[in-house]
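[1] let's see this in three dimensions:
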Amino acid sequence: MFTGLVEEVGKLRRVGRQGEALVLDVEASLVLAGVKLGDSIAINGVCLTVTSFDRQSFTMDVTPQTFRHSNLKDLKPGDPVNLERAMAAGGRFGGHIVQGHADGTADIVSRKREENAVRFDFRLADPAFMRYIVPHGSVTIDGVSLTVARTDGETFGVSIIPHTLRETALQYKQAGASVNVECDILGKYVEHLLRCGPRTDDDNAAGRGGLTAALLTDNGFM
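    Next comes the predicted model:
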């Protein structure tokens, strides 16, 4: 699990590609402290596993599934990338719950200065995910935990303070660029439970079934 607070901007050193499979070699420093084989590090908000490392870099494999649903396929040597290690138990939770499982990508529609902030507007590649974009709710953009400032049903915007812009690779992103998007996990789980439908007697006996008003009432939520 991650928090969406980027620890370091690394640099991609090499991309190995075979079909829709990738091997990424990333130059870094801070996130290498105490690193072990098998550790999880999020690259632009995508949770990947460390397969090798040295004092200056680490490598990770990208599966075809991740290739198809993220912007990692667009990366080139020299590109800056947002890096975050998995959250340590007992760490401060400064962002929001981030799984590192990108729901898809979005294109930057516009980038505009607003007083002391910069506003980014996005259009999702898959409009179906707009139902999870909630005004003043959380969204992860390239691994950065942000608050949804506005949405019109087709696009959404965030407002980024100077510190966040300076400390993340979003500072290099302009209109037309692609970003990874992870919607807030809460809405996705609630929707899944609701879609399961009402419980039947068999479901109740087996501990299965969907989320219903009766269930919420019985358990003191309504």
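
[2] hey, let's count contacts and neighbours off CA atoms from now on
    OK.

[3] which stretches of this structure form strands?
    For the chain, applying DSSP state E gives strands covering 8-18, 21-27, 40-43, 46-53, 57-62, 80-85, 104-114, 117-124, 138-141, 144-151, 156-160, 178-183.

[4] these: which one's closest to M130?
    Counting by Cα to Cα, M130 lies closest to strand 117-124 out of those; the figure is 7.3 Å.

[5] list the buried residues for that closest one?
    Going by neighbour count (16 or more other Cα atoms under 10 Å), the buried part of strand 117-124 is 117-124.

[6] next, the second sequence, to be compared with the first:
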Amino acid sequence: MFTGIIEEIGSVKGVRSSASSMELKLAAGKVLRDVAIGDSISVNGVCLTVTTFSKDEFTADVMPETFKGTSLRNLKTGTKVNLERAMAAGGRFGGHFVNGHVDAVGTIKSLQELENALYVTINIPSELSVFFVQKGSVAIDGTSLTVFGITDDSITVSLIPQTKEDTVLGSKKIGDEVNIECDMMAKYIHRFFTKKTETTAKKSLSYDFLSDHGFAD
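    From the prediction side, this is the model:
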């Protein structure tokens, strides 16, 4: 579990990849202060497991499902990445609940500067639009952000100068891919009411119902 408050920008030191998986070697500092083998670190919003580490780098495996469903497949040596350690139970909580399980890869559609803000519009799969509300939360490349605009196939978020400086989002360009994780609470609520509606519909179409309405003897 993460908060979406990026701790540092790391960089890719090496990539060993096959057709559908990869091993990443990442340069880092702050996130390695208390690290142990098996710990979770969010890399551009993807929860990865530390397999080896030293004082200034660590390695992590990217399995086929993650390779296929996230933008990590685009990483190359030298690429900058957002890094965050898993949240501590007694730590401050400045963002929102982030699983590190990416829902989709979006594409940056437009960038608009307005005074001290950078508005970023991202194309998303249309089926995700139900999980967004105005002023709700979303994690973009692991960064907790507020949604300011929603259409059937896009969302708009705003970056303050601090976010532009402290995350990789400040260097993104139109056409770049980003990892999107919808708000966990929105997904749970949507599933609860969807399943409840399905259950109610099944119960209403019973033998007694059909008999009462002349469709069964």
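
[7] how about the strands of the first structure in a markdown table, adding distance to M1 of the first structure?
    Conversion of the strands of the first structure to a markdown table gives the following (distance: least, Cα to Cα, whole Å):
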| stretch | distance to M1 of the first structure |
| --- | --- |
| strand 8-18 | 17 |
| strand 21-27 | 21 |
| strand 40-43 | 9 |
| strand 46-53 | 9 |
| strand 57-62 | 17 |
| strand 80-85 | 9 |
| strand 104-114 | 18 |
| strand 117-124 | 24 |
| strand 138-141 | 13 |
| strand 144-151 | 13 |
| strand 156-160 | 23 |
| strand 178-183 | 13 |
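
[8] what residues does the longest helix seen in the second structure touch?
    In the second structure, assigned by DSSP state H, the helix with the most residues is helix 184-204. For helix 184-204 of the second structure, the surrounding residues in contact (Cα atoms under 8 Å, 6 or more residues apart in numbering) are 97-99, 131-132.

[9] top of the residues you listed by number of neighbours, please.
    The residue in the contacts of helix 184-204 of the second structure with the most neighbours, by other Cα atoms under 10 Å, is V98 (28 neighbours).

[10] report how many residues lie close to L210 of the second structure.
    By the criterion of other Cα under 10 Å, L210 of the second structure has 13 neighbours.

[11] do M1 of the first structure as well
    Here the number of neighbours of M1 of the first structure (other Cα under 10 Å) works out to 17.

[12] distance of it relative to L30 of the first structure?
    Distance check for M1 of the first structure against L30 of the first structure: by Cα to Cα, to the nearest Å, it reads 18 Å.

[13] contacts only, for P125 of the second structure.
    Applying Cα under 8 Å, 6+ apart, we find P125 of the second structure in contact with 104, 106, 153-154.

[14] export the buried residues of strand 117-124 of the first structure to TSV and tack on distance to G19 of the first structure?
    Formatted as TSV, these follow (distance: Cα to Cα, whole Å):
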residue	distance to G19 of the first structure
A117	40
V118	37
R119	36
F120	33
D121	32
F122	29
R123	27
L124	25
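
[15] between those residues, which is nearest V62 of the first structure?
    Sorting these by distance to V62 of the first structure puts L124 at the head of the list, at 21.9 Å, by Cα to Cα.

[16] can you report how many residues neighbour the nearest residue to that closest one once chain neighbours are set aside?
    Take L124 of the first structure and drop its neighbours on the chain: the residue closest to it by Cα to Cα, 6 or more residues apart in numbering is A106, 4.1 Å away. The number of residues packed near A106 of the first structure is 24, by other Cα under 10 Å.

[17] how close does A106 of the first structure get to A33 of the first structure?
    32 Å.

[18] may I ask which of the contacts of P125 of the second structure has the most neighbours?
    When neighbours are taken as other Cα under 10 Å, the top entry among those is G106 (24 neighbours).

[19] could you find the counterpart of that one in the first structure?
    Applying TM-score structural alignment, one finds that G106 of the second structure aligns to A106 in the first structure.

[20] list the contacts of its match.
    When the contact criterion is Cα under 8 Å, 6+ apart, the partners of A106 of the first structure are 122-125, 178-181.

[21] what about the second structure, which of these hold up?
    Counting by both residues aligned by TM-score structural alignment, their matches' Cα atoms under 8 Å, the second structure reproduces these contacts from those: 122-124, 178-181.
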